[in-house]
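> With the sequence up front, the predicted model follows.
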Amino acid sequence: MSAYEELMAHERTTQALGSVAGRTGWDQETMMPEGAAELRSEEMAALETVLHARRTNSRVGDWLAKAQAPDETGEAILRHLKRSYARNTKLPEKLATDIARQTSAGQGIWAKARANDDFAAFAPTLTRMIDLKRQEAACLAEGGDLYDALLDDYEPGMKGAELQTLFNNMRPRLVDLRARVLAAEAPLPLDHSFDEAGQMALSSKLAQVFGYDLTRGRIDKAVHPFSSGSGTDVRITTRTSERDPFNCFYSTIHEVGHACYEQGIRADYALTPLGAGVSMGVHESQSRIYENQFGRSRAFTGWLYGQMRDQFGNFGVPDEDAFYAIVNRVGSGYIRTEADEVHYNLHVMLRFDLERQLISGELEVADLEDAWNARFEADFGVAVDKPSNGVLQDVHWSFGLFGYFPTYSLGNVYAGCLYQSLREAVPALDSDLSRGDTTAATGWLRENLQQFGGLREPRATITHACGFEPSEKPLLDYLDAKFSGLYGL
């Protein structure tokens, strides 16, 4: 075997073991009995020990030095493996194992603290996690910016300063649009009860309408919806609320966007570094365009209105136009995952600023809740009433996912660019969506973006699909046009 072939055989097994670790994490979120948390943290730590040893094995370095790529795909694989090897060899095995153990234990502690609205119960766990992530960042940064070192794990090549500039460019137009919309008359929210069984039935239908292959996936419930896996086993979760079915339906559509990206990657990329989404920003572009530009459009909500009447009967909304307005109702809510398109990025900017301060040491965990509450009231004009509506609402920090949050807004920016190009390429888009037919839209994304997985770098992936360099302008123009029309601005 050549060095390249030996490297690929080694990587295939490493990727398979990583899939096992991912499935174990999925089980922890959905089906694991509460009493198994301590054992599970040890299992996850053990898996990470094995994975870290494989990823840092000196033979990998030798193979990488000798390997000759047979083609463009091979060159991309080697690019990923060289980056991964350089990154992993900077981390001591004990630190990697400690982070895995803390990550597994932290999720359960966060869930209990959130249920009890008790930030103090979570604070020691978060403090320990931040300490570990600072150690990790110091190893990776080698004297550079700590936050950038963590961000690179989710959006390779991106820098905190570049994101700050992007957000600074976005904020004025978002704040202005928010002010104009909130000054207009808002539609009344839904006032009806929707049974859980009906929500899950329609949720399953929506998933399939958007192209989710249930022979290679499944839908379960979780406290915080997520997508997990790749290739032939991609699973999603959603959640239900008796008074808010949109929480279920749009969480499902959002996670289906992630899942369809993974299911749409070329089969011959499986168990290679190209067999998964190239970055979280690109991943979010898929979930956000499915959820918002498609799922919350006037065309698709007209179809969804009929489906909801079939499932739940008369639920107090007189027609499709009123339903469209309710789906896109703008308000200063507490919860990021339930936020309208106008407010959503402001939620992300809050988290981005706070987590950068936590990693740099400018903000300590003891002061985090007060800092969150003050910033939220300043940005949204509403005082946080309880931790589960504030600092405890997101699972990410319990998992150590520092650097993840800004990719949500980056995904929105990318989605805005993709939507502009897609509308030109699929002129019958609105007609299709009004019939609940997403085939052309999702097919365009699969053809131009999803199938390529990690073949190109993140920004190049978007540029290839759109035909132009991404910027925030298409997103902001889309939001202005949509909400000006909805609110008569």
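Good, I have the coordinates.

> Could you use CA atoms for every contact and neighbour count after this?
Fine.

> Next, Met8: secondary structure please.
helix (DSSP: H, G, I helix; E, B strand; the rest coil).

> give me the number of residues near it?
For Met8, the neighbour count with other CA atoms under 10 Å is 21.

> For it, which non-adjacent residue is spatially closest?
Thr272 (7.7 Å; CA to CA, 6 or more residues apart in numbering).

> So that neighbour is in contact with Ile77, correct?
Yes: in this structure, Thr272 is within contact of Ile77 by CA atoms under 8 Å, at 7.2 Å.

> shared neighbours of the two, anything?
Listed contacts common to Thr272 and Ile77 are nil; contacts here mean CA atoms under 8 Å, 6 or more residues apart in numbering.

> Against Leu455, how distant is Ala3?
21 Å (CA to CA, to the nearest Å).

> out of those two, which sits in the busier spot?
Leu455 (24 against 18).

> tell me the contacts of that one?
Counted by CA under 8 Å, 6+ apart, Leu455 has contacts Thr73, Ala76, Ile77, Leu274, Val278.

> which two in those are spaced the farthest apart?
Thr73 and Val278 (13.8 Å; CA to CA).

> who's more crowded, those two?
Val278 (24 against 16).

> helix/strand/coil for the more buried one?
coil.

> ok, it touching Ile462?
No: using CA under 8 Å as the test, Val278 is too far from Ile462 to be in contact (10.6 Å).

> And for Asp480, the neighbour number?
Count around Asp480 with other CA under 10 Å applied: 20.

> what helix or strand is it on?
helix 473-487 (DSSP states H and E).

> Can you list the buried residues in whatever helix or strand Gly22 lives in?
For Gly22, the element it lies in under DSSP H and E is helix 3-30. Across helix 3-30, burial judged by 16 or more other CA atoms under 10 Å covers 3-4, 7-8, 11-12, 14-15, 17-19, 21-26, 28-29.

> what do you get for stretch 363-377?
Glu364, Val365, Leu368, Glu369, Trp372, Asn373, Arg375, Phe376.

> how about the nearest residue to the fifth one, chain neighbours excluded?
With sequence-adjacent residues excluded and distances taken as CA to CA, 6+ apart, Trp372 is closest to Val391, at 6.4 Å.

> so who does that neighbour touch?
Phe119, Leu368, Glu369, Trp372, Asn373.

> unless I'm mixing things up, Gly333 is touching Tyr344, no?
No: Gly333 is beyond contact range of Tyr344, at 9.8 Å (criterion: CA under 8 Å).

> what's the biggest strand by length in the chain in contact with?
Longest strand of the chain, by residue count under DSSP state E: strand 233-238. With contact meaning CA under 8 Å, 6+ apart, strand 233-238 is reached by 216-222, 224-229, 248, 251-252, 255-256, 259, 262-263.

> Where do the helices of the stretch 151-300 of the chain begin and end?
Applying DSSP state H, counting those that start in this stretch to the stretch 151-300 of the chain gives helices spanning 160-182, 196-209, 245-264, 280-288, 298-312.

> okay, now the one to match up with it:
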Amino acid sequence: MTAFDELMAFQRETSALGQIAGRLGWDQETVMPRGAAPQRAEEMAAIEAVLHARRSDPRVAEWLDQAAPQDEVGKAQLREIRRAYHRAVKVPADLATAIARTTSSAQGTWAQARADEDVSAFLPVLEEVVSLKRQEGEALAQGGDVYDAMVEDYEPYTTGAQIAAIFDEMRPRLVALRAAVLERPEPAALTGSFDELTQMRLTQKLAVAFGYDLNNGRVDKAVHPFSSGSGLDVRITTRTSETDPFNCFFSTIHEVGHAAYEQGIDRDYLLTPLGRGVSMGVHESQSRIYENQLGRSRAFTGWLFDQMKDAFGDFGIADADAFYATVNRVHNGYIRTEADEVQYNLHIMLRFDLERALMAGGLQVSELEAAWNDRFKADFGYAVDKPSNGCLQDVHWSVGLFGYFPTYSLGNVYAGCLYQALRAAAPGLDAQLAEGDTSGATAWLREHVQQHGGLYAPREIIRRASGVEPGPEPLLDYLEQKFSAIYGL
């Protein structure tokens, strides 16, 4: 075997172990008994110790020096292995193990604190997580910006300053659009009771409609919807509310976007660094375009309206046009995952600024709830009413995902670019979506984005697919056109 062959064989084993660790995380958030949490923390720590040892194994450096890839794919494999190795060797093994143990435990503490509306029960373990992640960030940054080092885990080749500049460009038009929309009469909200088992049956149908392969996946329920896995085993979760089936349906479509990306990657890349989504921003471009530009379109909601009538009978919305307005209703709310398209990115900007301050040391964990509540009141104009609608609503910080939040808005920006190109490439798209057929759109995304996995850098894959330099203008144009039509602006 050549050095390249030996390196790739080693990487495939490491990737397989990483998938096992991911499955433990999926189990913890879906079916694990609550009392198993202390043992699961030790299990997660043990497997992280093994993974860290492999990721920082000196043989990887030797193979990298000797490997001679023969094509573009081989060069990209080495690029990603080299980037991951250089990061892994900077983090002490005991720190990586401590982070895995603490975040596994913290996830359960967060879930209970959220259920109990008790921020004080969560803050001590969050303090531990923040301390450990700061140490990791300092080790990775080696004198540079700690938050930039964290963003690199989720959106390679992007800095906090670059993200802030994008957000500064987006905010004025978003705030102006929101103000104009909120001056207009609000469409009717969905009311009534919707059987949760019926929701789950319809959500399975939605998952399949958007191309989710249930032979290599499954749909379960969790406190916080998420997607897990890659290759031949990709799983999603959703959640139900008796009074809000949209939460279930659009969470499912969103997570199917993530899952479809992983299922669509070229199988030749299975269990290699290229065999997963290249960044969380590109990942979010898939989930957001599935959920919003496709799932909340006038064409597709017309089909969904008929499906809901068949499932639930008359549910108080007169026709498909009224249903479209209800699905896209801009309204006051606290929850990021339930936010309308106009306001969603403002939720992300809040979290981005707070976590950036936490990592820089300008904001202490003890000050987080007050800082969140003050910022929310300033940005949205009304006060947070309870912790589960405030700083306890998201799972991310409990599991150490600092630097993850801004990728949601980067995903929206990328989705805007992709949708502009998709509309030009598929003039018959609306007619297909009106029949519940997403195959034209999803096939285009699979060809131009998903199949490539990690072959190209994040902005490069969006540039190749859309034909434009990634930026927020296509997204902002789309939002203004869509909501101006709905609200008669």
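Cool, got the structure. Since the structure is predicted, the reported quantities are computational estimates derived from the model, not experimental observations.

> Looking at the contacts of Val391 of structure 1, which are in helices?
Among the contacts of Val391 of structure 1, the members falling in helices (DSSP state H) are Phe119, Leu368, Glu369, Trp372, Asn373.

> correct me, but Tyr419 of structure 1 touches Tyr290?
No: using CA under 8 Å, Tyr419 of structure 1 makes no contact with Tyr290, being 10.1 Å away.

> more neighbours, those two?
Tyr290 (25 against 21).

> which residues sit in contact with the more buried one?
Contacts of Tyr290 of structure 1 by CA under 8 Å, 6+ apart are Phe210, Ile253, His254, Val256, Gly257.

> ranking those by neighbours, who comes first?
So for the contacts of Tyr290 of structure 1 (other CA under 10 Å), the most neighbours sit at Val256, 32 neighbours.

> so how far is Pro458 of structure 2 from the residue mapped onto Gly157 of structure 1 from structure 2?
Using TM-score structural alignment, the partner of Gly157 of structure 1 in structure 2 is Tyr157. For Tyr157 of structure 2, the distance to Pro458 of structure 2 equals 8 Å [CA to CA].

> okay, those two: which has more neighbours?
Shown here are Tyr157 of structure 2 and Pro458; by other CA under 10 Å, Pro458 has more neighbours (23 against 13).

> residue contacts, that one?
Glu155, Pro156, Val278, Ser279, Gly281, Val282.

> Number of residues surrounding the last one?
As a burial measure, the neighbour count of Val282 of structure 2 was computed by other CA under 10 Å and equals 31.

> and what of the second one?
Each residue near Pro156 of structure 2 was counted by other CA under 10 Å, and the total is 19.

> For it, which residues are in contact?
Ser279, Ala457, Pro458.

> between the residues you listed, which is nearest Asp168 of structure 2?
Scanning the contacts of Pro156 of structure 2 for proximity to Asp168 of structure 2, where the rule is CA to CA, the winner is Pro458, at 21.0 Å.

> Could you measure from the closest one over to Glu338 of structure 2?
From Pro458 of structure 2 to Glu338 of structure 2 the distance is 27 Å (CA to CA).

> surely Phe119 of structure 1 meets Asn389?
No: the pair Phe119 of structure 1 / Asn389 is not scored as a contact, 11.3 Å apart, by CA under 8 Å.

> Those two: which is more packed in?
Counted by other CA under 10 Å, Phe119 of structure 1 and Asn389 do not tie: Phe119 has more neighbours, with 22 against 17.

> For Gln393 of structure 1, see how far away that one is.
From Phe119 of structure 1 over to Gln393 of structure 1 (counting by CA to CA), the distance is 10 Å.

> which neighbours do these two share?
In contact with both Phe119 of structure 1 and Gln393: Pro387, using CA under 8 Å, 6+ apart.

> how many degrees apart are the helix holding Asp480 of structure 1 and helix 298-312 in direction?
Here helix 473-487 of structure 1 points in a direction 60 degrees away from that of helix 298-312 (axes from the mean of the first three to the mean of the last three CA atoms, to 10 degrees).

> Helix 473-487 of structure 1 aligns to what range in structure 2?
Going by TM-score structural alignment: helix 473-487 of structure 1 matches residues 473-487.

> In that stretch, which residues are buried?
Pro474, Leu475, Leu476, Tyr478, Leu479, Glu480, Lys482, Phe483, Ile486, Tyr487.

> For Ala431 of structure 2, state which of those residues is nearest.
When the buried residues of stretch 473-487 of structure 2 are compared against Ala431 of structure 2 (criterion: CA to CA), the nearest one is Lys482, at 17.8 Å.

> separation between the closest one and His254 of structure 2?
19 Å.

> Output the residue interval of structure 1 matched by stretch 344-352 of structure 2.
With TM-score structural alignment as the criterion, stretch 344-352 of structure 2 aligns to 344-352.

> same check, this time on stretch 279-292 of structure 2
So stretch 279-292 of structure 2 sits over residues 279-292 in structure 1, by TM-score structural alignment.

> Which positions within that stretch qualify as buried?
279-292.

> Now do the contacts for Asp153 of structure 2.
Counted by CA under 8 Å, 6+ apart, Asp153 of structure 2 has contacts Gly403.

> Relative to Asn345 of structure 1, how far out is Ala441 of structure 1?
From Ala441 of structure 1 to Asn345 of structure 1 the distance is 24 Å (CA to CA).

> would you list every one of the strands in the stretch 1-150 of structure 2?
In the stretch 1-150 of structure 2, no strands are defined using DSSP state E, counting those that start in this stretch.

> before we move on, back to that, which one of the ones in helices among the contacts of Val391 of structure 1 is nearest to Arg134 of structure 1?
Distances from Arg134 of structure 1 to those, taken by CA to CA, are shortest for Leu368, at 16.5 Å.

> separation between the closest one and Pro387 of structure 1?
Taking CA to CA, one finds Leu368 of structure 1 at 11 Å from Pro387 of structure 1.

> same question, Leu350 of structure 1
15 Å.

> Then Ala113 of structure 1?
9 Å.

> which residue is nearest the centroid of structure 2?
Most central in structure 2 under CA atoms, centre = their mean is Glu284, positioned 5.2 Å from the mean C-alpha point.

> And for that one, nearest residue in space, chain neighbours not counted?
Using CA to CA, 6+ apart, the nearest residue to Glu284 of structure 2 is Gly411, at 4.3 Å.

> from memory Glu338 of structure 2 sits against Pro245, does it?
No: with contact defined as CA under 8 Å, Glu338 of structure 2 and Pro245 do not form a contacting pair (11.2 Å).

> one step back: just send the helices of the stretch 151-300 of structure 1 back as a markdown table, with distance to Asp321 of structure 1 too.
Listed next are the helices of the stretch 151-300 of structure 1 as a markdown table, based on distance: least, CA to CA, whole Å:
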| stretch | distance to Asp321 of structure 1 |
| --- | --- |
| helix 160-182 | 18 |
| helix 196-209 | 20 |
| helix 245-264 | 16 |
| helix 280-288 | 22 |
| helix 298-312 | 8 |
